[in-house]
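Colleague: Below: sequence and its predicted model.
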Amino acid sequence: MDDQNKNLLLATALSFLVILLWFVLFPPAEAPEQASLTAPESATQQQAPADGVASAPVATEPGAAIPPAATSGVTGDASAGAVEQTQDDTPRITIDTPTLKGSISLRGGRIDELSLKGYRETLDPDSEIVTLLSPVGSDQPYYALFGWAPGAGLTPDQVPGANTMWQVESGGPLTPENPIVLSWDNGAGLTFRREVQIDDKLMFTVTQSVTNAGGETRALAPYGILARHGLPADLKNFFILHEGGIQMVDGELTEIDYDDFEPASAHETIAVEEATWTGFTDHFWMTTLIPASGSGTHISTFQDTRRAIYQTTARQPTVTLAPGESATASTRLFAGAKEWDTIRSYQNEAGIPKFIDSIDWGWFFFLTKPIFAVLHWLNQVIGNMGWAIIALTFCIKALLFPLAYKSYVSMAKMKELQPQMEKLKETAGDDRQKLQKEMMALYKREKVNPASGCLPILLQIPIFFSLYKVIFVTLELRHAPWIGWIRDLSVPDPSSLYNLWGLLPWDAPEPGSVLALIFIGFLPLCLGVSMWLQQKLNPAPTDPTQQMIFAWMPWVFMFMLGNFASGLVLYWITNNTLTFTQQYLIMRSHGYKPDVFGNIKSSFKRKSGAEDK
């Protein structure tokens, strides 16, 4: 076997091995069953830290993750026209923005009902819009809660908690132009107010204030809590994707899988020195608390194991109020889709440190970040994500062209040296050491690198995985159409050989089923053909075993990659087509004329000859 075929075989085998290992190490798995939610026999309490302020532990109310419980102690109805009545008769304030809809419960002032107007559950235009937050009592409670932890001279019922009934002081419904103000008097000299604002995208700003009209000094600390009951129903549990807790503390990103949440009784509270944020991230959605105060903030993330409630808390520094004094604290809440452009604007314009890292870029972040930035820009220019992927492939091939050029020139020279190599083999006979020495001298004299042929292929492997990460993780590929039947580039090709790609009057197999893996779609078939044609640039090796490996390789890859996202298969087809064109033109320009049709004919002749035998 000549060195060119060795290089090609080596590169192909390595590519096959890497993809095979990827499936073995990172197999998709079914989401684990939801843990049952049971109320504890008694309240979970935590000891107060050294500053004398409780750290907002898991709360006493059954079915809710809250700080020490508080009762309202105040009667009176909310202002007319500002609230809606839910089934449990809890007053609510409507949230209505260009991107969000939902409501705030006046019980605890929880932001616990939120849906995303711009995103639907499926491609069906009549399907439900995506629900992000849900109140206690729903199938999967998930909410944001704000309040004050009691310090010196205060008891839990003297600060607003999860059951406090707030009054609407002004505003309602909550819109970008119309903030709301809630108030509550504890009956013991402290008056609490909470102003909630929202922009036209995905950011709430919650400003809490307290005034001490009593005769004694009080100490208390503002906090924000994100809590979700049980695991998400759509948990992917796929190793390539992080879902769970996420924190940026003092410039360091921490990702916490749901399995790694510490119990409430043993969790670690982190003292923050710089600006920070903490929250929960799903595949495409995220909620994040961003305290205004950096230094002195304490972050804690834990699980109430009794009730399977996952919770992250940001408690800001303790304030001490003498009689007549007031204090104010602000926390922002991001709640919505992980849109790259929106998150980047919050990082660059709103000063949220490294907020773009909330998107799971993975180990190859140095590739995935620029790849997606270019892809996003191309999509904005072209207006179609499928054509943007094709354009991105052209950009990558142009970037790697100098290396590819050297590689293909080397391959062409290797073809020119074939007669001299055959003579060396005849001269050396069975002396393999002599043959190797003379071959290396020939390569050196003719300035040919026999290993350069596989470099472009090997460089495609990290790019391939980076693009796979981008397509799988980023929201912008979700429900992004290309042409015709390709209506979602983030999922496998829905067409199938099973029904002749829609020509026969029955449905294609369900994605992920055995039939779907066997009866592949049109794009995977094009992938196999493009790889097969690329092989035909060179004559098949003379060794029968090598012939068999080369003959099967394109079709093995076709079935392996057929269940990948359509966007990734589209990239691979485009890359193969460009590689074929580049290699063909460069080899012709250096005197070697690939006989593609002749190689195809000879491969069929060998097959028919083998069958006759």
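Modeller: Cool, got the structure.

Colleague: hey, let's count contacts and neighbours off CA atoms from now on
Modeller: Noted.

Colleague: middle-most residue in this structure, spatially?
Modeller: residue 473 (3.3 Å; CA atoms, centre = their mean).

Colleague: In contact with it, which residues?
Modeller: 241, 283-284, 359-361 (CA atoms under 8 Å, 6 or more residues apart in numbering).

Colleague: Can you classify residue 23 as helix, strand or coil?
Modeller: Put simply, residue 23 is helix when judged by DSSP: H, G, I helix; E, B strand; the rest coil.

Colleague: What's the local residue count around it?
Modeller: 12 (other CA atoms under 10 Å).

Colleague: Name the nearest residue to residue 594, sequence neighbours excluded.
Modeller: residue 537 (5.4 Å; CA to CA, 6 or more residues apart in numbering).

Colleague: Could you confirm that neighbour falls within a helix?
Modeller: No - counting by three-state DSSP, residue 537 falls outside a helix, being coil.

Colleague: Quick check: buried residues in the host helix or strand of residue 607?
Modeller: Using DSSP states H and E, the element containing residue 607 is helix 596-612. Buried residues in helix 596-612, counting neighbours by 16 or more other CA atoms under 10 Å, are found at 596, 599-600, 603.

Colleague: another one to put next to it:
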Amino acid sequence: MDIRRLILFIAISFGILFFWQKWMDKRYPQAQTTAQTATASGTAAAPGAAGAAPQDAAALAKGQRIKVTTDLFAAEIDTNGGDLRQLQLLKHGAQGDTTQPFTLLQDSGAHTYVAQTGLIGNGLPTHKSTFTSSQAAYALADGQNKVEVRLDATGPDGVKVTKIYTFTRGSYVINVGYDITNGSTKPLATSAYFRLLRDGKPADQSTGPSMFGGAHTFTGPAVYTEEGKFQKVDFSKIDKGEASYTQSAKDGWVAMIQHYFASAWIMSPLDQPSACGAAACRYELKKLPDGLYSAGAIIDLPAIPAGGKKDVTVELYAGPQETAIIDHIAPGFDLIKDYGIFTVFSKPIFWLLDHIHKVVGNWGWSIIILTMLIKALFYPLASKSYRSMAKMRKLAPRLEQLKERHGDDRMKFQQATMELYKTEKVNPLGGCLPMLVQIPIFISLYWALLAAVELRQAPWILWIHDLSVKDPYYVLPVLMTVSMYVQTLLSPPPPDPMQAKMMKIMPLIFSVFFFFFPAGLVIYWVVNNVLSITQQWYITHSINKADKTSAA
């Protein structure tokens, strides 16, 4: 009976995972977009601003590159528009080659993904204007906390604009702003736009686990405001015109999300004044030519009087979705880490796992300790289940006698079986509850590990160098298969010989799924099985010992 419940449990778990992924594929198809013949504005004209932003060309023009190196970044800023065109994360290895840094932003290669800003107004510098810099390279020196990159451009009638990037040691937040000096003889009306420009191709999913080798994780824009809350918009809906997103708010942020990493313009950082000022920021998600998409915000600046100055600065987050970091960026920013439909369980599970890791310092051992804590939590239910199974095992010879007595009359056999259970006070379904309770725990841990960039390229022991991908030598899945088979030997055998044979090979069939699961998840399942075997043996041994004592 136990193995049938175990298989039912696993089947339900995989069924939920399978149909959830199918539903996600249908709701968030990651189709690559084709080039569009229509043109679109780089950003909308702001009320009161003189003129509109220039139209986007089919390709990003390139100028001189300014290289910036810090403790976390290797960045390249192009003088054409002052765009942040390339950004490598030095603390995170590239997929498949940990000796090379992970590239988040780029304007050549597999993706087009850059951060752009500009000013709206006749003659004011946009993302297509040419800037100048006094240096071709900047580096964060030892003992230096910040490095500042200043780019200069001229505007109409004596207007001077300086675009400033500020990189801070130990921070994935880059301050991007403008200093505007109105040297003209009349007030200057302008707005500033900050946007992320990206193609619609999905991010590399090869690090993500799934039942069949590739998990679906969301790639696309997202917006958060206090009023509108968190909203993800997939590229296909923008293509179909089903997600023409425009919203005004005095708070929030706009982001591009992919598996493990994100970039975002933060309008209202945590515990800091909003960059929107007195006026509301206007958020926009839209399609541009050449298969590109824009996710950005516009800030309407107050009129700058003749001879006056004005500055505006917005934070750009570009980095990993590490819980310890994103929790302190902005309200609601932790939502970029997608735990799936079981967030209510996954988030506290990862919180506990993270706190265990702070003590032991290794994610593999943290998962083992977490498994032991979960097992201890459900021990009362498991104990009841195993006691029920032990009684069922003792009744196996009597069930076999009933089967022989009633022959092929299955109705009488079932009636006699239920009568036997009633007489011996055995509940045949007594072992189901612990299995059912563990289903949301198992799936929640699956999504917690899927979302955890903290486990990306995190080693455990020996051959396990990355807990977020499958075991390269399949040692853990084999151990899991063996442990499942041992559980079948400890469980009451079904009366039907054919069914008994099927129950013995079912662990092998279901274990195939685990060959493609991340090593971290398989560690959980192996340890869980070993603890279950130990508990089951101990309880069965205790019952048998008690029976012998009472018989004596």
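Modeller: Received, thanks. Please read these numbers as outputs of a predicted model, since none were measured by experiment.

Colleague: Serialize the contacts of residue 473 of the first structure to a markdown table and add fields for secondary structure.
Modeller: Output for the contacts of residue 473 of the first structure, formatted as a markdown table (three-state DSSP):
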| residue | secondary structure |
| --- | --- |
| 241 | coil |
| 283 | coil |
| 284 | coil |
| 359 | coil |
| 360 | coil |
| 361 | coil |
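
Colleague: Could you say which helix or strand holds the counterpart of residue 128 of the first structure in the second structure?
Modeller: Matched to the second structure by TM-score structural alignment, residue 128 of the first structure sits across from residue 100. For residue 100 of the second structure, the host element (DSSP H and E) is strand 97-105.

Colleague: For stretch 270-290 of the first structure, measure first residue to last.
Modeller: 15 Å (CA to CA, to the nearest Å).

Colleague: quick revisit: still contacting in the second structure, which of the contacts of residue 473 of the first structure?
Modeller: Contacts conserved in the second structure for these, counting by both residues aligned by TM-score structural alignment, their matches' CA atoms under 8 Å: 283-284, 359-361.

Colleague: most surrounded residue in those residues?
Modeller: For these, neighbours tallied by other CA under 10 Å; top is residue 359, 24 neighbours.

Colleague: now that one, nearest residue through space, not along the chain?
Modeller: Residue 359 of the first structure sits nearest to residue 338 (CA to CA, 6+ apart), 6.9 Å away.

Colleague: quick one, helices of the stretch 301-450 of the first structure?
Modeller: 340-349, 365-382, 385-399, 401-416, 418-428, 432-446 (DSSP state H, counting those that start in this stretch).

Colleague: Specify the stretch among these that is closest to residue 302 of the first structure.
Modeller: Closest to residue 302 of the first structure of the helices of the stretch 301-450 of the first structure, according to CA to CA: helix 340-349, at 25.5 Å.

Colleague: Now do the closest one against helix 365-382, angle only.
Modeller: Helix 340-349 of the first structure runs at 110 degrees relative to helix 365-382, counting by axes from the mean of the first three to the mean of the last three CA atoms, to 10 degrees.

Colleague: Only the buried residues of helix 340-349 of the first structure, if you could.
Modeller: 340, 343-344, 346-347.

Colleague: rewinding a little: counting neighbours, what do you get for the residue mapped onto the residue nearest to residue 594 of the first structure from the second structure?
Modeller: Matched by TM-score structural alignment, residue 537 of the first structure corresponds to residue 490 in the second structure. By other CA under 10 Å, 17 other residues sit near residue 490 of the second structure.

Colleague: same check, this time on residue 449 of the second structure
Modeller: Neighbours around residue 449 of the second structure, by other CA under 10 Å: 26.

Colleague: Aligned counterpart of residue 86 of the second structure in the first structure, please.
Modeller: Residue 86 of the second structure is assigned residue 113 in the first structure as its aligned equivalent, the criterion being TM-score structural alignment.

Colleague: pretty sure that match is touching residue 135, no?
Modeller: Yes - using CA atoms under 8 Å, residue 113 of the first structure is in contact with residue 135, at 6.0 Å.

Colleague: which residues do those two both contact?
Modeller: Looking at what touches both residue 113 of the first structure and residue 135 (by CA under 8 Å, 6+ apart), the common residues are residue 143.

Colleague: What lies in contact with stretch 115-123 of the first structure?
Modeller: Residues contacting stretch 115-123 of the first structure (CA under 8 Å, 6+ apart): 98-102, 127-133, 336-337, 479.

Colleague: let's see 6 Å
Modeller: 99-101, 128-132 (CA atoms under 6 Å, 6 or more residues apart in numbering).

Colleague: circling back: tell me which residue of the second structure lines up with the residue nearest to residue 359 of the first structure.
Modeller: With TM-score structural alignment as the criterion, residue 338 of the first structure lines up with residue 321 in the second structure.

Colleague: quick one: the helices in the stretch 501-613 of the first structure?
Modeller: 514-518, 522-535, 544-561, 566-589, 596-612.

Colleague: how about those helices, which one is nearest residue 197 of the first structure?
Modeller: helix 566-589 (38.7 Å).

Colleague: Where in the second structure does the closest one align, residue-wise?
Modeller: Counting by TM-score structural alignment, helix 566-589 of the first structure corresponds to 519-542 in the second structure.

Colleague: mean offset of that stretch relative to the first structure (after superposition)
Modeller: Compared with the first structure after fitting, stretch 519-542 of the second structure deviates on average by 1.2 Å (mean CA distance after the TM-score superposition for the first structure).

Colleague: residue in the second structure matching residue 177 of the first structure?
Modeller: Aligned partner of residue 177 of the first structure by TM-score structural alignment: residue 146.

Colleague: Over to residue 208 of the first structure?
Modeller: Residue 208 of the first structure maps onto residue 178 in the second structure, by TM-score structural alignment.

Colleague: To which secondary structure element is that match assigned?
Modeller: strand 173-181.

Colleague: for that strand, packing partners?
Modeller: Applying 3 or more CA pairs under 6 Å, 6 or more residues apart in numbering; DSSP states H and E, we find strand 173-181 of the second structure packed against strand 160-168, strand 309-320.

Colleague: okay, those in CSV with distance to residue 139 of the second structure next?
Modeller: CSV is the format used below for these (distance: least, CA to CA, whole Å):
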stretch, distance to residue 139 of the second structure
strand 160-168, 10
strand 309-320, 18
